[in-house]
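Asks: Okay, structure incoming, though there's no sequence with it:
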């Protein structure tokens, strides 16, 4: 017996490509289950059933691998059942087709926009297309067609940490401060620097007593705007990547935010920014509010900002929503798991990394694992 941390990055691992930008997070495919074989009524011969189509969620698979597997062929096809013959009265059933997909993939039927499945149970087969029944007495010995439709697969990232904030709050700069060795983090002094989700590994080794090699994955999402939950500014495309995160880091520009100088874009101070981000998260999915959320009050290096951050930090530890007008108050105010004042530009992030590690350890505590643990294996036909 031995003690081992349940480190997803090392064992069940949410494997990612370090410093990878998510260029595409959707894939459209044609799905066709096998049709049943024809029966032979004269001899009461039975046609074979058509093969089914299954998906199997895998923790160690990325959406990039899935895209690569369907780069040339966008069809998922199961085998047809064999027809009955005088030589073989019982036709052979068509082979099933099993496709491995990244954990968290969602599948939508394109014509009806109906949710087919959410692939959230690792290694569990999910039936998405049923093969047709073979010809028999009940159907006049005529083989039935299998399911056929067009499907869109949507990837949702599963990071340990999800960064959320308004444009130009300093999310990418903060990520660079957390992972200074990374070179592919784009930083610029204007909004919407980040236009696509990006995953980065943040090393935590210096915080480990035994200097264990360990990291947490972090997703830097494009900046939200008011109305993101209603998909303004493609908000759904970004907020969906928080659904499977362990925790959320809310980054707020302590000096306030205004999208543009237009009269339609209202200036929001730090407290109002927190409230609006809270409202966007709860409007999209109330489950996001229940996740551990750390508030980062950024840009304390600006004149007078440190004092504002200290005051807002104290306020955010209590009933911060009482200071807001009724129309800005969220229905489910966030109770922050931690509040940190930072100057990401100067790489001054205080105890942020330690707080994130503590939250992770609380979510995934130490467990005893047996050396002779048994793991089930399954035989699957992979078409990637």
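Replies: Yep, that arrived. A quick note: this is a predicted structure, and the numbers were derived from the prediction, not measured.

Asks: From now on I want contacts and neighbour counts done on CA atoms only, so please keep to that.
Replies: Will do.

Asks: show me the contacts for residue 292.
Replies: When contacts are counted by CA atoms under 8 Å, 6 or more residues apart in numbering, residue 292 touches 246, 247, 248, 336, 337, 359.

Asks: Actually, residue 133.
Replies: 35, 36, 37, 47, 48, 49, 50, 143, 144, 145, 146.

Asks: at 7 Å instead, please
Replies: By CA atoms under 7 Å, 6 or more residues apart in numbering, residue 133 lies in contact with 36, 49, 50, 143, 144.

Asks: Narrow the contacts of residue 292 to those in strands?
Replies: In strands, judged by DSSP state E, the following of the contacts of residue 292 are found: 247, 248.

Asks: so is residue 277 in a helix, a strand, or just coil?
Replies: helix (DSSP: H, G, I helix; E, B strand; the rest coil).

Asks: what about the nearest residue to it once chain neighbours are set aside, distance to residue 196?
Replies: Of all residues beyond its chain neighbours, the one nearest residue 277 is residue 165 (7.0 Å), with distances taken as CA to CA, 6 or more residues apart in numbering. Going from residue 165 to residue 196 by CA to CA, to the nearest Å gives 14 Å.

Asks: List of residues touching stretch 78-89?
Replies: 32-40, 45-53, 90-97, 134.

Asks: What are the boundaries of the helices in this structure?
Replies: 63-69, 171-178, 235-239, 270-284, 305-316, 352-363 (DSSP state H).

Asks: neighbours around residue 267, how many?
Replies: 15 (other CA atoms under 10 Å).

Asks: circling back to that earlier point, any quick PyMOL command for the buried ones out of the contacts of residue 292?
Replies: With 16 or more other CA atoms under 10 Å as the criterion, this PyMOL line picks the buried residues out of the contacts of residue 292:
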select buried, resi 246+247+248+336+337+359
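
Asks: sorry, back to before: the more surrounded of residue 165 and residue 196?
Replies: For residue 165 and residue 196, the more surrounded residue by other CA under 10 Å is residue 165, and the numbers stand at 24 against 17.

Asks: measure that one to residue 272 for me?
Replies: 12 Å.

Asks: Same check on residue 191?
Replies: Residue 191 is 18 Å from residue 272, by CA to CA.

Asks: Put this next to the previous one:
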């Protein structure tokens, strides 16, 4: 089964919490703070595996979570870092953020790895908060939360040559004749429902990958037929072999078919439409083809295309076509980007979350945000020094100023997560 897109959820590990601990041993009744730091949460990492050729595994497993970091321990012992979650994907997988639609990474190199979600940092133990005036810090920092994302995976085949054309023009037959691939072949439209790959061996040490891609029809750029599924896979090819049926047995014009397909490519992406094309006029074994072929060849060569008359069924002309394709490939760059103005693909990170947001709900000032959640989680409400540290942190970050700007009065209620406070100046 060929699966070329999937939606999954990934969650990096949370950082472990710092430890509140004090050194205790015989003859030392009141040692200093020795709480260890929490371990870092595991990352979610994508890795290219050349042995995979579909995304079918993600049909059955859609949630991936890395291991959290362990909490710190006494005697300055740091918690263990969480294990990374390594997700293996096929070569040619594009990873997008579902919420923003932004491309995070395009995995186009064998063995390529990329961190998609980073684990949270471990919290600091109370040993870090000792000062000359605060020698018994009874609080520590909690670990950061690991990143989480809903992702869209799209697989775009990586092939040197793409066989382009209407359904049932003989693309699968060509693939079966020039390579060891065994695609399903029958005399009806859309026989090919998934891309097929084959390796064409020209001579020792000289070969290329050719893809028989599902047939394209008018309206494909809008998703008609196999539309976008087809176009997604043709994007990566360096060279297109445009196959047309010149026999006329189905009552269609070879020139009109050629123009229709190229019009669909132009509407989908102008860079894709400008990809080099070689034209293969197929079904030359049918008696009516010769006359049609001559008119077709004259028209297309007048536009600057190289045209080969072939018969995939009888293997006529295929050797000459493949040798010519190989020669052209040797002159093309290794990578042709879909958009030549684009810089090299990098992982994009969305803007950081705001440290806090304040809203008024039934007269209560509700303070929310990742930073607020973290600092509250690090506070020991039963310890005076810890509460003072918490209050200073709120003021330094601008929470107090923001509350006053919103008109908070003495005695008003402030809610941070599930904890409520009475506001005092």
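Replies: Structure received. This one's a predicted model, so the numbers in the text were calculated from it and none came from an experiment.

Asks: Could you pull up the contacting residues of the spatially most central residue of the second structure?
Replies: Nearest to the mean C-alpha position of the second structure, by CA atoms, centre = their mean, lies residue 95 at 0.5 Å. Residue 95 of the second structure is in contact with 103, 104, 105, 106, 151, 152, 153, 154, counting by CA under 7 Å, 6+ apart.

Asks: looking at the helices of the first structure, which is buried most?
Replies: Greatest average neighbour count among these goes to helix 171-178 (a mean of 23), per mean count of other CA atoms under 10 Å.

Asks: Can you check which part of the second structure that one sits on?
Replies: Counting by TM-score structural alignment, helix 171-178 of the first structure falls onto residues 171-178 of the second structure.

Asks: The matching stretch: average distance to aligned residues in the first structure?
Replies: Following superposition, stretch 171-178 of the second structure is found to deviate from the first structure by 2.3 Å on average (mean CA distance after the TM-score superposition for the first structure).

Asks: Now tell me what touches that stretch from outside.
Replies: Outside stretch 171-178 of the second structure, the residues that reach it (CA under 7 Å, 6+ apart) are 163, 181, 182, 183, 185, 198, 200, 212, 243, 312, 313, 315.

Asks: Narrow these to just the buried residues.
Replies: Among those, those classed as buried by neighbour count (16+ other CA under 10 Å) are 163, 181, 183, 198, 200, 212, 243, 312.

Asks: Please tell me how far residue 73 of the second structure sits from residue 167 of the second structure.
Replies: Applying CA to CA to residue 73 of the second structure and residue 167 of the second structure gives a distance of 66 Å.

Asks: One more: residue 255 of the second structure?
Replies: Residue 255 of the second structure is 15 Å from residue 167 of the second structure, by CA to CA.

Asks: got it, and residue 293 of the second structure?
Replies: Counting by CA to CA, the gap from residue 293 of the second structure to residue 167 of the second structure is 19 Å.

Asks: Alignment lookup: residue 14 of the second structure to the first structure.
Replies: Correspondence of residue 14 of the second structure to the first structure, assessed by TM-score structural alignment: residue 35.

Asks: actually residue 52 of the second structure, not the one I typed
Replies: Per TM-score structural alignment, residue 52 of the second structure is aligned with residue 62.

Asks: ok, that match touching residue 103?
Replies: No: the criterion here is CA atoms under 7 Å, and residue 62 of the first structure misses it with residue 103 at 8.4 Å.

Asks: Between these two, which is the more surrounded one?
Replies: For residue 62 of the first structure versus residue 103, neighbours defined as other CA under 10 Å are more numerous around residue 103 (26 against 18).

Asks: what do we get in the second structure for that one?
Replies: In the second structure, the residue equivalent to residue 103 of the first structure is residue 91, according to TM-score structural alignment.

Asks: show me the contacts for its match.
Replies: By CA under 7 Å, 6+ apart, the neighbours of residue 91 of the second structure are 48, 49, 50, 107, 108, 109, 110.

Asks: Tell me how many other residues surround the counterpart of the fifth one in the first structure.
Replies: In the first structure, the residue paired with residue 108 of the second structure is residue 120, using TM-score structural alignment. Counted with other CA under 10 Å, residues neighbouring residue 120 of the first structure total 18.

Asks: Leaving out chain neighbours, which residue sits closest to residue 120 of the first structure?
Replies: residue 104 (5.0 Å).

Asks: repeat for residue 233 of the first structure
Replies: residue 225 is the one closest to residue 233 of the first structure (CA to CA, 6+ apart), at 6.9 Å.

Asks: does that neighbour really touch residue 166, like I thought?
Replies: Yes: the criterion here is CA under 7 Å, and residue 225 of the first structure meets it with residue 166 at 6.0 Å.

Asks: Compare those two (neighbour count), which wins?
Replies: residue 166 (26 against 20).

Asks: list the contacts for the more buried one?
Replies: Here residue 166 of the first structure is in contact with 223, 224, 225 (CA under 7 Å, 6+ apart).
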